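Colleague: For reference, the sequence and a predicted model appear below.
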Amino acid sequence: MNNSTLSCPKCGSTSLYKNGHDKYGNQQFLCKLCHHSFKLSHSQKRKNFPFPYPKCSSCSKPNVFV
């Protein structure tokens, strides 16, 4: 487990609130002093679709209709 303390990247304060999650599920934080909102991870998780796309009969790739 990592023992480092979280700090605001803008002002350096360690007084933080958890501020929900972004659309990819990454935790967001809010600084109590400067009210800067940030998250630790910039990785994006893929959204799971409730059904698989139908596959093309000639190339077997998923057909994605936009």
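Modeller: Arrived safely, thanks for sending.
Colleague: can we go C-alpha only for contacts and neighbour counts from here?
Modeller: Fine.
Colleague: what about the strands in the chain?
Modeller: Listed in chain order, the strands of the chain (DSSP state E) span residues 16-21, 27-31, 37-39.
Colleague: Put this next to the previous one:
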Amino acid sequence: MTFNTGAMHCPKCNSNKIVKNGRTHYGTQRFKCQKCGRQFVESPTRQPINHSKRELIDKLLLERLSKAAITRVTGVSLRWLQYYVNQKYY
């Protein structure tokens, strides 16, 4: 059964052919696009890290600050920061 609303669109392909697809571990309704298969929530609380914040993180890494200090200053999670550092390394 397609959940078709005028307001909700897939963030990847902008299709409006959306179906409910369970809940996240926080209890938020999850949706799935029938066109591209992308799973998403309607109003995500976490947003992608923008370019200016990534530049700040790069500068803080060059200053050899600890990862814990960088997470406190920038507000990113320690898990995301470790993933980002690993990507930079490779």
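Modeller: Yep, it's here. These numbers were taken from a predicted model, which means no experiment stands behind them.
Colleague: Disregarding flanking residues, what is the spatial nearest neighbour of Asn16 of structure 2?
Modeller: Spatial nearest neighbour of Asn16 of structure 2, excluding adjacent residues (Cα to Cα, 6 or more residues apart in numbering): His9 at 4.7 Å.
Colleague: what's near enough to touch the equivalent of the one you found over in structure 1?
Modeller: Aligned counterpart of His9 of structure 2 in structure 1: Ser7 (TM-score structural alignment). Shown in contact with Ser7 of structure 1 (Cα atoms under 8 Å, 6 or more residues apart in numbering): Ser13, Thr14, Ser15, Leu16.
Colleague: burial count for the third one?
Modeller: Right, Ser15 of structure 1. Neighbouring residues of Ser15 of structure 1 were enumerated by other Cα atoms under 10 Å; the total is 13.
Colleague: Just tell me the aligned range of whichever strand or helix holds Arg72 of structure 2 in structure 1.
Modeller: Arg72 of structure 2 belongs to helix 67-74 when assigned by DSSP states H and E. Across structure 1, nothing matches helix 67-74 of structure 2 (TM-score structural alignment).
Colleague: Great, nothing more from me.
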